[in-house]
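Novice: fold the following, please.
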Amino acid sequence: MIDSTAFLTDVGKVRSHNEDNGGIFVSPVGTLVVVADGMGGHSAGDIASKIATEVLESEWNKMSPPLKAIDAETFLLDSFKRANEAIITYAQQHPECEGMGTTAIAAVCTEEYTAIAHVGDSRAYVYNGIKISQQTEDHSLVAELVRSGQITEEEAEHHPRKNVVLRALGTDPDVSIDVFILQSDLINVLIICSDGLSNKLKASEVQAEIERGVKLSEVAESLIAQANDRGGEDNITIALVRFNEEISESL
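Specialist: Coordinates of the predicted model:
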């Protein structure tokens, strides 16, 4: 049972405008969570992330119950591909937006399962009531260097090319999309965020905030405030979904 949700995005302390987008969209089918981190500078990044969010929401509104896990995977893959095509088409029609793109992560949350798809370095974490664990692998240069053993995780923290993303919507007609299924009864809180948050806070710090026992909206506000306190160089976006009533939202 989905108990509560929260979504919050912030421009940060340095950027002049917010290129992040997303939202939480509830329907009879379930709950769709989207976080998109645009790139391309000027107004292009926020256009790309807005297109991705709007395509996902539009496709979601067409779905009707019941939706099996395999159907949710298909929905996510198809919607990501449509969003990718829409961003590429827009850029072709608007030369000033050439080269724009966006990371994208989306989750279809139901009582039985949670389907997650992602492209880029926005992340999904799961808190199971005991510990938090990262569920996605970053599609970034430094993550690939860490996986191949060329640099350590500590070196990745301050790598000069930390912001280089290897996959994004809008940059390649044949984008590769990761998609997987989790059991919802093993999730206490699902956390989805842009790298503006994950670059500033450790997973253990996110867990500590969740375990304070406050409303999810307060958790989101506190985490974004902490990211801003540590520099806030990037836009910051977080979405939270609590799957049970273990921690009361009446607190």
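
Novice: can we go C-alpha only for contacts and neighbour counts from here?
Specialist: Will do.

Novice: surely Gly22 meets Leu32?
Specialist: No: assessed by Cα atoms under 8 Å, Gly22 is found out of contact with Leu32, at 10.1 Å.

Novice: who's more crowded, those two?
Specialist: When Gly22 and Leu32 are compared for neighbours, Gly22 comes out ahead with 27 against 23, by other Cα atoms under 10 Å.

Novice: now the other sequence, so there's something to compare against:
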Amino acid sequence: MIQINTSMPFVGFIDSRQGGRKENQDSCGYVDTALGLLIVVCDGMGGGPGGKLASSLAVEAIIQSIQVCDPSVSRIEAVQQAVQQANRLLYIKVKENPHLKGMGTTAVLLLINEYSAVVAHVGDSRCYLFRGGRKVFRSFDHSLVFEMVKNKTLTEEQARLSSQSNVITRALGIQPEVEAEVAELAYEKGDRFMLCTDGIWGVFPEKMIVQIASQTKSPAGAVESLVIKVDEQGFASGGTHDNLTVTLIETTSNSIKKEKMSTKTRNILIGLSALCCISLAGNVIQLIQVPQEKTVVDESKVDQEYMDSVLDRRMKDALGKMEADFREKLDIINKKVEEKNFEELEKYVDESKHKMEIIDQLDKIIAQLEELKKMKEGTEKNKKLSQTKEEFEVLAPSLKEYGITENEKVTGVVSWLSNSIAQKDTDKSQGHYIAIIKKIDEYKDKIRKSE
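Specialist: Model prediction:
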């Protein structure tokens, strides 16, 4: 393993190993240029000396092209030109030397400066971007199996394990022209960029690769851990495993370029805002519909001003509580947006929707209880009572997800509804229903406040 020697604000390491093969046909290189720190990784292919020759020539050609490139040229254009030059060099080499027929190479490169990172690839050598211990970007392989992944014929794990996983659809040196897939990425302090050949990513499920590369404390430790584990697995499986090359770069500041909000993220935020508004509207409707506690007042003292003050106070208290709940939701949303924790944001949307669905069902049960409280004793009341009890029993397992267990009298609500007093239409039965409604309101509050 070697440390990348750069004057730019990045820390990086590279390691390349032979694996179980007779020769290491992977090549890699790096250099500081006027356009940024350039790192190139190539995985050669072809019989005899062709694979190693192809990868080493491609690395040299790409580096040289970027080094002499006019600084006024956009970095995306510079990268495309460099890949084209390397491709033409290899293509001509094969034409001039028939014994090199079939020679070619993949390529993945990173050109990073203080403004942004430009990544490009041809074939199945990959670039990853990790942030906060998670994968936030990965290049898409130019391979037969990844076309099947794209068409949803295979999962990515099935593609990795497929016997055709080494069949690539794009490479340098095979056709007179080739187009690199290029992306410009913003980055944040502490982000990690990883370039690697399939000898790294093809050995373990991606989840494990991501965990080692992104969560190991130091970039040097991550590189060392990856190559050791891959080699150990390869030798344990017969010692015929592929060459393996990996480079890891860690940033020390935020890029000048800022990340644009994706359509998916924007839709998540719109959904969250809608959830907050629906929740607020639901609370207002509930405030209007649910009867308030009776206040006994001497009729001679009742005037409009007094009634207005009572209603105003109750309304302000209720709206204050709703506003606090609304602001709490927005604070959570803002925090996750600032952290760019979009997976957690999406999870929060799903959980919020689930909570609202349960609370909505509880509200329907409360509405039925309000009706039952007013109904006269008889067959109709018994029928509706039985229906309400069944609906609550169906809902009970969902309540347990929020820590509302039998110890908190979930079954108590059912038993209260089964009590003969629930069938009556006396003052005592009305008090019985009020107690049940109060208990269900407590469940709703607990669900709202759950993490």
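
Novice: Val246 of the second structure belongs to a strand?
Specialist: Yes: counting by DSSP: H, G, I helix; E, B strand; the rest coil, Val246 of the second structure is part of a strand.

Novice: can you pull out the helices in the stretch 151-300 of the second structure?
Specialist: 156-161, 198-201, 206-215, 219-236, 263-289 (DSSP state H, counting those that start in this stretch).

Novice: next, the buried residues of the last one.
Specialist: It refers to helix 263-289 of the second structure. 265, 268-269, 271-273, 275-276, 279-280, 282-283 (16 or more other Cα atoms under 10 Å).

Novice: next: stretch 166-175 of the first structure.
Specialist: Quick answer for stretch 166-175 of the first structure (16+ other Cα under 10 Å): 166-171, 175.

Novice: quick one: which two of those residues are the most distant?
Specialist: Maximum pairwise distance among those (Cα to Cα): 12.1 Å, between Leu166 and Gly170.

Novice: relative to the second structure, which residues correspond to stretch 36-45 of the first structure?
Specialist: Residues 42-51 of the second structure are matched to stretch 36-45 of the first structure when aligned by TM-score structural alignment.

Novice: what's the first-to-last distance across that stretch?
Specialist: Distance between the boundary residues of stretch 42-51 of the second structure (Cα to Cα, to the nearest Å) amounts to 10 Å.

Novice: list of residues touching that stretch?
Specialist: Residues from elsewhere that reach stretch 42-51 of the second structure (Cα atoms under 8 Å, 6 or more residues apart in numbering): 25-28, 52-56, 58-59, 100-108, 125, 197.

Novice: sorry, back to before: any chance of TSV for the buried residues of helix 263-289 of the second structure, columns distance to Asp445 of the second structure?
Specialist: Output for these, formatted as TSV (distance: Cα to Cα, whole Å):
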residue	distance to Asp445 of the second structure
Thr265	29
Ile268	25
Leu269	24
Gly271	22
Leu272	19
Ser273	20
Leu275	17
Cys276	16
Ser279	13
Leu280	14
Gly282	14
Asn283	12
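
Novice: that older thread, any chance of the buried residues of stretch 166-175 of the first structure in a markdown table, plus distance to Thr152 of the first structure?
Specialist: Output for these, formatted as a markdown table (distance: Cα to Cα, whole Å):
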| residue | distance to Thr152 of the first structure |
| --- | --- |
| Leu166 | 19 |
| Arg167 | 21 |
| Ala168 | 24 |
| Leu169 | 28 |
| Gly170 | 30 |
| Thr171 | 28 |
| Val175 | 27 |
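
Novice: just those: which are in strands?
Specialist: Residues from these lying in strands, with DSSP state E as the criterion: none.

Novice: closest one to Ser79 of the first structure out of the residues you listed, please.
Specialist: Of all these, Ser79 of the first structure sits closest to Leu169, with 11.1 Å by Cα to Cα.

Novice: and what about Glu23 of the second structure, helix, strand or coil?
Specialist: Assigned by three-state DSSP, the conformation of Glu23 of the second structure is coil.

Novice: so what does it match up with in the first structure?
Specialist: Checking TM-score structural alignment: Glu23 of the second structure goes with His17.

Novice: its match: neighbouring residues, count only.
Specialist: His17 of the first structure has 16 nearby residues by other Cα under 10 Å.

Novice: tell me the contacts of it?
Specialist: Val11.

Novice: again, only this time at 6 Å
Specialist: If a contact means Cα atoms under 6 Å, 6 or more residues apart in numbering, then His17 of the first structure has no contacts.

Novice: now swap in Asp3 of the first structure and tell me
Specialist: 242-244.

Novice: does Asn142 of the second structure really touch Ser125, like I thought?
Specialist: No, residue 142 of the second structure isn't Asn; it's His. No: counting by Cα atoms under 6 Å, no contact exists between His142 of the second structure and Ser125, whose distance comes to 8.9 Å.

Novice: Phe180 of the first structure maps to what in the second structure?
Specialist: So Phe180 of the first structure corresponds to Ala183, using TM-score structural alignment.

Novice: let me know whether that match touches Val119 as I believe.
Specialist: Yes: contact criterion Cα under 6 Å: Ala183 of the second structure and Val119 qualify, at 5.4 Å.

Novice: who has more neighbours out of these two?
Specialist: Applying other Cα under 10 Å to Ala183 of the second structure and Val119 shows that Val119 carries more neighbours, namely 28 against 13.

Novice: and the counterpart of that one in the first structure, what element?
Specialist: Alignment note: Val119 of the second structure maps to Ile116 in the first structure; criterion TM-score structural alignment. Here Ile116 of the first structure sits within strand 113-119, counting by DSSP states H and E.

Novice: ditto for Ile39 of the second structure
Specialist: Using DSSP H and E, Ile39 of the second structure falls in strand 36-45.

Novice: what's the mean deviation for that strand versus the first structure?
Specialist: Superposing on the first structure and averaging over aligned pairs (mean Cα distance after the TM-score superposition for the first structure), strand 36-45 of the second structure comes out at 0.6 Å.

Novice: from Arg134 of the second structure, how far off is the spatially most central residue of the second structure?
Specialist: Residue closest to the average C-alpha location in the second structure (Cα atoms, centre = their mean): Glu343, at 3.1 Å. Distance of Glu343 of the second structure to Arg134 of the second structure, given as Cα to Cα: 10 Å.

Novice: same check on Ile358 of the second structure?
Specialist: Counting by Cα to Cα - Ile358 of the second structure and Arg134 of the second structure are separated by 31 Å.

Novice: need the strands for the stretch 1-150 of the second structure, in chain order.
Specialist: 2-3, 10-17, 26-33, 36-45, 104-105, 107-112, 117-122, 126-131, 134-138 (DSSP state E, counting those that start in this stretch).
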